[in-house]
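Q: Just a sequence and a predicted model for now, questions to come.
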Amino acid sequence: MDGLDRAVAVLRGRVETAEKELRDLKAQLAQAEQLAQDARSKENSNGPWKWPLEAGEYERYGRQMILPGFGVQGQVQLKNARVLIVGAGGLGCPAAAYLAGAGVGTIGIVDGDTVEASNLHRQIAHTTSRLGTTKAYSLYCYLHDLNPLPEYKLYEEHLAPQNAERIVSQYDVVLDCTDNPATRYLISDICVLLGKPLVSASALRTDGQLIVLNCPPAPQGSKGGPCYRCVFPQPPPPASILSCGEGGVLGPAVGTMGVLQAGEAIKIIIRGHHVPYSTDAYPTPDALPSPTLLLFSSPLSGPPSLRAVRMRSRRADCYACSGSSVLTLESLSDGSGMDYVQFCGGLPSPESTLSAEERVSASDYAATIRSVTKDHLLLDVREPEHFGIAAIDGAVNVPFSQWKQSINVEEDGGQVRPEWLPPTLRDDAPIYVVCRVGNDSQVATRRLKEMGIDGGGKRFIGDIRGGMRAWKEEVDKSMPFT
């Protein structure tokens, strides 16, 4: 298999090289054709070219230029605008596509991840042929094929305090298309410090939310749009954060939010709200736009819905945008002001949750425990949808989220045997817990012991290290894993 894998890798590399050469040739051809068309139009005109846009741009963007309130001036504003998209995933792909299609002059793309097969159902700019390439480059390929006229700038890295000022300072409007709290706070903070309006969105399962922040921008302590910290002063507890890998996400739901982000960015550009706050633009504090949080839901059963919730203005005690803020560009870049990962609860460290004696590897469980320890229980704590896709033979599915309903307590404080615990299982028979990647199973193991299921140490309770991912890698490579 190693020889075949190497052959596949070599062929894939050759295909990628050929495809890149072809893309470059197509790009050169498109640019040459555009230049030739513009030259012919000018040559056939009566005198010097006197229009603010090139001939091809009138043809390409004409359907939006005839919109009331948009016009040629709006198109010129888009052409002169610079928009940064942080995150080239489910939100960033549709947002970037509509901004490129609309003719935004410069589009920056920040993302250090690579394209995986699990991205493709919702991250519509990426393709099977670009698996393994960086998302920033893959999105660029899609956008350039869609519209070669804008300038695309790629940052194949993650946004961090050390590079945030260098990247964000070059743009007029920022779109937060990321999926983790630490980066959201960082993006908001740098936008406050640099005076950039921010369009932020998120999506999970079939729901999404969107809010325009720091718009209009204003110096710290001045009246302006609220920042992310004004709306969410404290991050959610790490244990409450559900990723799309665990909770799932519907492609059209996250796509809808990305499209809405593009629409808000276009409105900011053509309305001129990205200029610094001034009393001329907004004569009174009452004239400031009222910030709203847009909530979207598209349940699998029932019609979709959109609801706008009015949000508060800037907080007087906000860490980032208030007059008492100590946040500066220097403190952000050198790390002396805010540790974003620590602020959001730190990185998960599942290895420290259980001791080594409380954990077994997937291969050990398959080779020894399943074959030797006949009287035991394998408890799968994933959600039913994950369990229904693939499970280990003999596993009992008890989703961790439902345990409070699954444990009954007698009125006198004594504990009743849980309904999911097989009545034929001996009181000292061990219980092994498995989840998706080995995080929830550790929490579940600890919780089982807290509930007294181990009989005060009489019964062994432990988890399978690495979860179903490890099972696929070590035991059954044919098992589907999502």
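A: Received, thanks. Numbering: from 1, shown residues only.

Q: Please make it C-alpha for all contacts and neighbour counts, starting now.
A: Will do.

Q: which residue packs closest to G195, ignoring adjacent ones?
A: P217 (5.1 Å; C-alpha to C-alpha, 6 or more residues apart in numbering).

Q: isn't L84 right next to I109, touching?
A: Yes: L84 lies in contact with I109 (C-alpha atoms under 8 Å); the separation is 6.2 Å.

Q: that older thread, the residue nearest to G195 and P197 touch, don't they?
A: Yes: the criterion here is C-alpha under 8 Å, and P217 meets it with P197 at 5.9 Å.

Q: the more surrounded of the two?
A: Between P217 and P197, P197 has the larger neighbour count (other C-alpha atoms under 10 Å), namely 30 against 27.

Q: center of the protein - which residue?
A: When C-alpha atoms, centre = their mean is applied to the chain, the residue found nearest the centroid is D179 (2.9 Å).

Q: Which secondary structure element is home to that one?
A: Counting by DSSP states H and E, there is no helix or strand that carries D179.

Q: what sits against it?
A: S202 (C-alpha atoms under 8 Å, 6 or more residues apart in numbering).

Q: quick one: it from R382, how far?
A: 22 Å (C-alpha to C-alpha, to the nearest Å).

Q: Kindly provide the distance from the residue nearest to G195 to A444.
A: 46 Å.

Q: Distance from the longest helix anywhere in the chain to the middle of the chain?
A: For the chain, the longest helix by residue count, based on DSSP state H, is helix 2-44. Mean-position distance between helix 2-44 and its chain equals 29 Å (C-alpha atoms, centre = their mean, to the nearest Å).

Q: do stretch 72-88 as well
A: Counting by C-alpha atoms, centre = their mean, stretch 72-88 comes out at 22 Å from the chain centroid.

Q: end to end, how far does that stretch reach?
A: Start-to-end span of stretch 72-88 (C-alpha to C-alpha) is 30 Å.

Q: put this beside the first:
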Amino acid sequence: MSLPPLVEPAADLTRDEVNRYSRHLIIPDVGMTGQKRLKNAKVLVVGAGGLGSPALMYLAAAGVGTLGIIDFDIVDESNLQRQIIHRQATLGLPKAESAAATVREINPLIEIVVHNTALDRDNVLEIFAQYDLIVDGTDNFATRYMVNDAAVLLGKPYVWGSIYRFDGQASVFWAEHGPCYRCLYPEPPPPGMVPSCAEGGVLGVLCASIGSIQVNEAIKLLAGIGEPLVGRLMIYDALEMTYRSVKVRKDPECPLCGENATITELLEDYEAFCGAVSVEAADAAQDSTITVQELKAWQDADEKIFLIDVREPNEYEIVSIPGATLIPKGEFLNGNALEKLPQDRKIVLHCKSGVRSAEALAVVKQAGFADAVHVGGGVLAWVRQIDPSLPSY
């Protein structure tokens, strides 16, 4: 369905703006009025990562007058494979600042607002209130639900995107005209069910495919042209090169935007709601987590330990902690790994960051290995704190 323009047009365009945006101006559906609306628009991009990179660059090039960037992370070398807004020269800098510098080079005629902070329940409403439209480029469920809830509570539309390996999704959520994210996904998936891009990987160019779709939808909403993805979920398969659209209906029982909504303010703890780590894993890891320094000391002292890497084989090929035996987490969950565990050595588990090893630790402890432990921070901590000569990923 067509929707009215989200913003009013600016008073005029300067000569420089007319020259810059001329290819928009000669499109009848955009024209001078549509470009003036873009100039008058205020758009916030949440996350300057894989999706945020192309989104910020194309929103800037399109002439969105005020562009907000919120991100609290720093630029890491592993980002450069897909986060094209960052450069070798900005390694170690805050992502929000790095992104702002690139965007200013793309279009000096627009205003850039940098929010170099973590988005949380204490600041999300205040920050969102400053903008007409939100573009969600986040990569974790806790932030996605918080973005959705804040947008619904403020009555603002937002453009959502998601990527994983070769698959991408995109939609527009606007409770005033259609469903919200909770209508599509009422509950987050169980912990560990959906790996993050950091764990499962993502084809770099997929970010551009989905990020550009997000910008396309943003422009349509701001200018009031075309039929935005409200009430539709676009699914893209890069390997098969297929696009398909699925209808998403507003859930009358949705606790946030339904007829008898029970959620009238932000949740106290979105991490707890999404269960970043299962209760069983958290319980198992309590008082059974060691540091990489402790692991190194045990190895140097030739302690009787059995070090297990619960990542996937392709991750193990990239980098591994010396002396580790590879047994993927899936073998612990189906029980096949238990017969491989020695009875005369202390079981020490690790993964990339500590999440998957905590889940495997819960299984091991339930099987009777009461003194088993896992390594907090995993391979990433080992590379940073013990052997920086090893590659990171």
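A: Yes, it's here. Here the structure is a predicted model, which is why all the values come from computation and not from measurement.

Q: Am I right that V172 of structure 2 is in a helix?
A: No: with DSSP: H, G, I helix; E, B strand; the rest coil as the criterion, V172 of structure 2 is strand rather than part of a helix.

Q: what residue of structure 1 matches up with it?
A: Under the alignment defined by TM-score structural alignment, V172 of structure 2 is paired with V212 of structure 1.

Q: V379 of structure 2 too?
A: Aligned counterpart of V379 of structure 2 in structure 1: M468 (TM-score structural alignment).

Q: That match touches N439, doesn't it?
A: No: the criterion here is C-alpha under 8 Å, and M468 of structure 1 misses it with N439 at 10.9 Å.

Q: And those two? Which one has more around it.
A: Neighbours per residue, other C-alpha under 10 Å: of M468 of structure 1 and N439, the larger number sits with M468, 27 against 20.

Q: Report the separation between the more buried one and L329 of structure 1.
A: 44 Å.

Q: Average separation of the one helix or strand R184 of structure 1 maps to from the aligned part of structure 2, please.
A: If you go by DSSP H and E, R184 of structure 1 is part of helix 181-194. Taken over the aligned residues, the distance from helix 181-194 of structure 1 to structure 2 averages 1.9 Å (mean C-alpha distance after the TM-score superposition for structure 1).

Q: And the contacts of that helix?
A: So helix 181-194 of structure 1 is contacted by 159-161, 164-165, 168-169, 174, 176, 178, 197-198, 213-214, 217-220, 227-229, 235, 320-321, 328-329, 340-341, 343-344 (C-alpha under 8 Å, 6+ apart).

Q: Show me what the helix or strand just after that helix packs onto, helices and strands only.
A: Scanning forward in sequence from helix 181-194 of structure 1 by DSSP H and E, the next helix or strand is strand 198-204. If contacts are counted by 3 or more C-alpha pairs under 8 Å, 6 or more residues apart in numbering; DSSP states H and E, strand 198-204 of structure 1 sits against strand 173-176, strand 207-213, helix 251-271.

Q: which one is the residue of structure 2 most remote from its centre nearest to, not counting chain neighbours?
A: In structure 2, counting by C-alpha atoms, centre = their mean, D344 sits farthest out from the average C-alpha position, at 42.1 Å. Leaving aside its chain neighbours, D344 of structure 2 sits nearest to K304 (7.9 Å; criterion: C-alpha to C-alpha, 6+ apart).

Q: residue contacts, that neighbour?
A: D344, R345, K346.

Q: export these to a markdown table and tack on distance to I235 of structure 2 and secondary structure?
A: Shown next, in a markdown table, are the contacts of K304 of structure 2 (distance: C-alpha to C-alpha, whole Å; DSSP: H, G, I helix; E, B strand; the rest coil):
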| residue | distance to I235 of structure 2 | secondary structure |
| --- | --- | --- |
| D344 | 50 | coil |
| R345 | 48 | coil |
| K346 | 46 | strand |
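
Q: Which members of the contacts of helix 181-194 of structure 1 occur in strands, if any?
A: Counting by DSSP state E, the contacts of helix 181-194 of structure 1 place V174, D176, L198, L213 in strands.

Q: if I look at the second one, how far off is F387 of structure 1?
A: In this view, D176 of structure 1 and F387 of structure 1 are 33 Å apart by C-alpha to C-alpha.

Q: Compare these two and say which is more crowded by neighbours.
A: Of the pair D176 of structure 1 and F387, D176 is the one with more neighbours under other C-alpha under 10 Å, namely 23 against 19.

Q: I'd say that one and K196 touch.
A: No: contact between D176 of structure 1 and K196 fails when scored by C-alpha under 8 Å: they sit 11.9 Å apart.

Q: how about the counterpart of A101 of structure 2 in structure 1, what does it touch?
A: Alignment note: A101 of structure 2 maps to C141 in structure 1; criterion TM-score structural alignment. Contacts for C141 of structure 1 (C-alpha under 8 Å, 6+ apart) come out as R23.
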